[in-house]
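I need the structure of the sequence given here:
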Amino acid sequence: MTVEIKVPILPESVAEATVATWHKQVGDSVSIDENLVDIETEKVVLEVPSTVNGTIKEIRAEEGATVGEQDIIAIIEEGASASKPAAAPQIEASATQAPTEEHASDDSDKLSPAVRKMVADNNLDAASIKGTGKNGRILKEDVQNHINASKTAAKSDGPAKEVKTAQAGERTERRVPMTRLRSTIARRLKEAQDTQAMLTTFNDVNLQAVIDIRKQYKELFEKKHGTRLGFMSFFVKAAIEALKRFPAVNASIDGNDIVYHDYYDVGIAASSPRGLVVPVLRDVDQMNFAGVEKSIGEYGQKAKEGKLTMEDLVGGTFTVSNGGVFGSMLSTPIVNPPQSAILGMHRIEERPVAENGEVVIRPMMYLALTYDHRIIDGKESVLFLRTIKECLEDPARLLLEL
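All right, here's what the predicted structure looks like:
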């Protein structure tokens, strides 16, 4: 009995996906719930597990192929995996035989349909191709590498050169297709620039009070709550206080309407191996400092492991981006549409400042607020940043909501 493996239901607003990586090849045994392939959407990578025990009979969508929701990407022969071990002795025995015509025929029988077609189309000898798959199985990548190597040998002056064999002084280039996520990031950022009247205002903040609180309570905080006390929770809570005072910063434009959100879902821009992602903290106004820190830590770990789900990324009414972790001193972040503003944090740097008529050294940070000038006035943006500054320089305001 054969079972069809289909692309899972895609998240709302996602029309198609890309086959990223096959973890199994034709002829491989699979177990129920074992991950067969990674499907990359414009936001997350989805794992497609096997629904039965069996053997991969056919792969219909190779790596790099564009697929839609519920498209058939593979066929599994249910229960066929039980018979596969019996064939192992014959393969092992044939490996010790001399390379006769009969042996070459056995090798071709071990090729997947896609690989066999690729070999035939390019008039290649399968025996001359080194397989890197399981038990020496020849994969499509092996055939392509063989073809590329042959072309390079035939045209020593051609443009295709392996970077690792390039001699000193040679100018090499590599052309790599954008991932679906990177392509989506590029498109959305450009759309934001084209559709919003973006403007950035700046301020700086003295973080001495926050640093003193962290130093005094970080051990007790971690012992009680099981998470470290970072800077992000202070900034997020200060941003919530400012958003309450200036609702337009938490709003968005829908056609000719301004949509004011009476809830506070804050996106935290984070770097991942696949690119920039913005997981969203829901109802942050109802969280305490420990809840904010735990949520940010969990999202950061999921981003590193590539386990963020679509539910983690959708929505958001405001975004906080911390370029300071990479050493940025000043920047103008781009708004994440349909939101209307984004707060940019930067590195903490000791600088001389004037206090009570004296020059002192304080840990200072530049803050940047990029906003959509269509619905947020300059006065609101300046007062918004000043509110954050006041809350951070006198953290008691956060507790007293002053």
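
every contact and neighbour count from this point should use C-alpha atoms.
Will do.

can you confirm Val19 is in a strand?
Yes. Residue state for Val19 (DSSP: H, G, I helix; E, B strand; the rest coil) corresponds to a strand.

give me the neighbour count for it.
Using other CA atoms under 10 Å, Val19 has 21 other residues around it.

pretty sure it sits against Ala65.
Yes. With contact defined as CA atoms under 8 Å, Val19 reaches Ala65; the gap is 5.5 Å.

ranges for the strands of the stretch 301-402 of the chain?
318-322, 341-345, 349-355, 358-372 (DSSP state E, counting those that start in this stretch).

a markdown table for the ones you listed, including distance to Asn35 and mean neighbour count?
A markdown table is the format used below for these (distance: least, CA to CA, whole Å; neighbours: other CA atoms under 10 Å):
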| stretch | distance to Asn35 | mean neighbour count |
| --- | --- | --- |
| strand 318-322 | 33 | 23 |
| strand 341-345 | 37 | 27 |
| strand 349-355 | 46 | 13 |
| strand 358-372 | 42 | 19 |
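
so which of those strands gets nearest Asp283?
strand 318-322 (11.6 Å; CA to CA).

what angle do the closest one and strand 341-345 make?
Counting by axes from the mean of the first three to the mean of the last three CA atoms, to 10 degrees, strand 318-322 lies at 20 degrees to strand 341-345.

and strand 318-322, what does it pack onto?
strand 266-268, strand 341-345 (3 or more CA pairs under 8 Å, 6 or more residues apart in numbering; DSSP states H and E).

in a markdown table: the ones you listed, plus distance to Ala238.
Putting the helices and strands packed on strand 318-322 into a markdown table (distance: least, CA to CA, whole Å) gives the following:
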| stretch | distance to Ala238 |
| --- | --- |
| strand 266-268 | 12 |
| strand 341-345 | 11 |
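
tell me which of those strands sits nearest to Arg171.
Nearest of the helices and strands packed on strand 318-322 (CA to CA): strand 341-345, 37.9 Å.

Proceed likewise with the subsequent sequence, for comparison:
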Amino acid sequence: MKQEIKVPAVGESITEATIGSWTKKSGDFVKRNEVLMLLETDKASVEVVAENDGVLTINPGCEAGAVVQIGATVATLDTDAKPAAGAAAPAAETAKAAAPASAPAGAAALPAAAGKDASAHLSPAVNRIVNEKGLDPSAIQGTGKDGRLTKGDVLEAQPGAKPAAPKAAPASAPTGAPALPAAASKQGDKKLVPMTTIRKRISEKLKEAQNTAALLTTFNEVDMGKVMELRSKYKDKFKEKYGVNLGFNGFFVKAVVEALKDFPAVNAWINGTDIEYHNYYNIGIAVSTEKGLMVPNVKDADTLSLAGIELAIRDLAAKGRDGKITPNDLGGGTFSITNGGVFGSLLSTPILNFPQSAILGLHKIQDRPMAINGKVEIRPMMYLALTYDHRIIDGKEAVSFLVKIKELVEDPERLLLEV
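Take a look at the predicted model:
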């Protein structure tokens, strides 16, 4: 029975996808639930698995890199076929079968010692000249240490030369260090790799944000001392009870939600000639993956506890790393947070996740001298950056929004009590 393998629906607004790669090839016998291919859309990567055992046949024009329509048949699976017997012979038997039992009659055998000494341990420069000139290394007498071939030996040799009798090694090594083989130049060594569908979409969205929004960034700094103390005190009990680490992102998500309630324009965006306000809080968390930067979002973050937020962030990060992010995970965000501090960034100006109107940038926590009540103290400080669309958010709102986040994070008891 031939079973069609079709491109699955991966989102309401998505009509086509790109075949990123096939993990199997035509003629392969595959088992049920094995991954056959990876589909890429402008929002996510989706794995397509075999629904039954069978032999795979990929349709013409459906190779890696092909753009296919949702619902199109890209391959078939012959569920009646069985694995070919003896399809893969053991390597040792294959090598044994390929090797002749004895040398052909009349063939001249090469001296074993000469062949071994001359051809072993060729330097990269010597090996390149040997290949370019089509030389037989065993036919060249080496003048280097232990009879090894030097660059000079192979430059002077002529193709077709017969094996030479070994010469006696020199009584002593020549004075002075031998000249090192010249390193091959890498000028012009480059390759072109097509952009993935996701990378193209990331580029388009970032450029759209720059071309459309009136971007402006405001900065502040937050003393992370109290949050760090709270985290240090309860992290073990938190992990034991909820099965997830107590990080810093959860505190900032809760602070952002409270600040958005006070400044609703930051949770809105421009829709044509209207301002679209949102009475829900879907907070995007930027995740760096092999495919590129993705921003899945924590849905209804205002309804979640600190533990619920941390669990949601953990699950989204895992899905991003495993290539299992869905369009639903990526869609619907109203505000985003990006944390360059995990890579060591001290300060940055993040770009909007368009059409959103603002994004919060977190950075590295660094001990710095601060003036506290007339005295200099060393405090763990973090710079905050808020990039916003000045068309909809005034400077006063942006600065006040960021100050609100600073006040809440510096007073985590107030944040958790929501007072």
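
TM between them?
The TM-score (TM-score structural alignment, normalised by the length of structure 1) is 0.78; 336 aligned residues with a CA RMSD of 2.4 Å.

ok, back up a step: as TSV, the strands of the stretch 301-402 of structure 1 with distance to Ala98 of structure 1 would be great.
Converted to TSV, the strands of the stretch 301-402 of structure 1 look like this (distance: least, CA to CA, whole Å):
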stretch	distance to Ala98 of structure 1
strand 318-322	63
strand 341-345	67
strand 349-355	71
strand 358-372	71
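
which one of these lies nearest to Ala80 of structure 1?
strand 318-322 (50.8 Å).

and Ser271 of structure 1, what pairs with it in structure 2?
The alignment partner of Ser271 of structure 1 in structure 2, by TM-score structural alignment, is Ser288.

is it true that Ala72 of structure 2 touches Glu4?
No. The criterion here is CA under 8 Å, and Ala72 of structure 2 misses it with Glu4 at 9.5 Å.

could you name every residue contacting both of those two?
Residues touching both Ala72 of structure 2 and Glu4 by CA atoms under 8 Å, 6 or more residues apart in numbering: none at all.

picking that back up, for Asp285 of structure 1, find the nearest of the helices and strands packed on strand 318-322 of structure 1.
Nearest of those (CA to CA): strand 266-268, 9.7 Å.

distance from that closest one to structure 2 after superposition?
Compared with structure 2 after fitting, strand 266-268 of structure 1 deviates on average by 0.3 Å (mean CA distance after the TM-score superposition for structure 1).

what's the next secondary structure element after that strand?
strand 270-272 (DSSP states H and E).

packing partners of that next one?
Counting by 3+ CA pairs under 8 Å, 6+ apart, strand 270-272 of structure 1 packs on strand 275-277, helix 289-305.

what segments of the stretch 101-250 of structure 1 are helices?
For the stretch 101-250 of structure 1, the helices defined by DSSP state H, counting those that start in this stretch cover 101-109, 113-121, 140-154, 180-195, 208-225, 232-245.

in a markdown table: these, plus mean neighbour count and distance to Tyr263 of structure 1.
Putting the helices of the stretch 101-250 of structure 1 into a markdown table (neighbours: other CA atoms under 10 Å; distance: least, CA to CA, whole Å) gives the following:
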| stretch | mean neighbour count | distance to Tyr263 of structure 1 |
| --- | --- | --- |
| helix 101-109 | 14 | 62 |
| helix 113-121 | 15 | 52 |
| helix 140-154 | 15 | 50 |
| helix 180-195 | 14 | 23 |
| helix 208-225 | 14 | 25 |
| helix 232-245 | 20 | 9 |
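
mind giving me a markdown table with those and columns for distance to Ser321 of structure 1?
Below are the helices of the stretch 101-250 of structure 1 laid out as a markdown table (distance: least, CA to CA, whole Å):
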| stretch | distance to Ser321 of structure 1 |
| --- | --- |
| helix 101-109 | 54 |
| helix 113-121 | 45 |
| helix 140-154 | 39 |
| helix 180-195 | 15 |
| helix 208-225 | 19 |
| helix 232-245 | 10 |
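
wait, which of the ones you listed is closest to Arg374 of structure 1?
Closest among those, once you apply CA to CA, is helix 180-195, at 10.3 Å.

would you mind pulling the contact partners of that closest one?
By CA under 8 Å, 6+ apart, helix 180-195 of structure 1 touches 17-18, 40-44, 274-276, 334-337.

picking up where we left off before, out of the helices of the stretch 101-250 of structure 1, which gets nearest to Arg60 of structure 1?
helix 113-121 (8.9 Å).

what range in structure 2 does that closest one sit on?
Taking TM-score structural alignment, helix 113-121 of structure 1 hits no residues over in structure 2.

elements contacting that helix?
By 3+ CA pairs under 8 Å, 6+ apart, helix 113-121 of structure 1 packs against helix 140-154.

hmm, try it at 6 Å
Where contact means 3 or more CA pairs under 6 Å, 6 or more residues apart in numbering; DSSP states H and E, helix 113-121 of structure 1 is not packed against any helix or strand.

for the stretch 1-150 of structure 2, just list every one of the strands.
2-6, 16-22, 29-30, 35-40, 45-49, 54-58, 67-69, 73-78.

using JSON lines, lay out those strands together with distance to Ala312 of structure 2.
Converted to JSON lines, those look like this (distance: least, CA to CA, whole Å):
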{"stretch": "strand 2-6", "distance to Ala312 of structure 2": "31"}
{"stretch": "strand 16-22", "distance to Ala312 of structure 2": "27"}
{"stretch": "strand 29-30", "distance to Ala312 of structure 2": "34"}
{"stretch": "strand 35-40", "distance to Ala312 of structure 2": "24"}
{"stretch": "strand 45-49", "distance to Ala312 of structure 2": "20"}
{"stretch": "strand 54-58", "distance to Ala312 of structure 2": "37"}
{"stretch": "strand 67-69", "distance to Ala312 of structure 2": "32"}
{"stretch": "strand 73-78", "distance to Ala312 of structure 2": "35"}
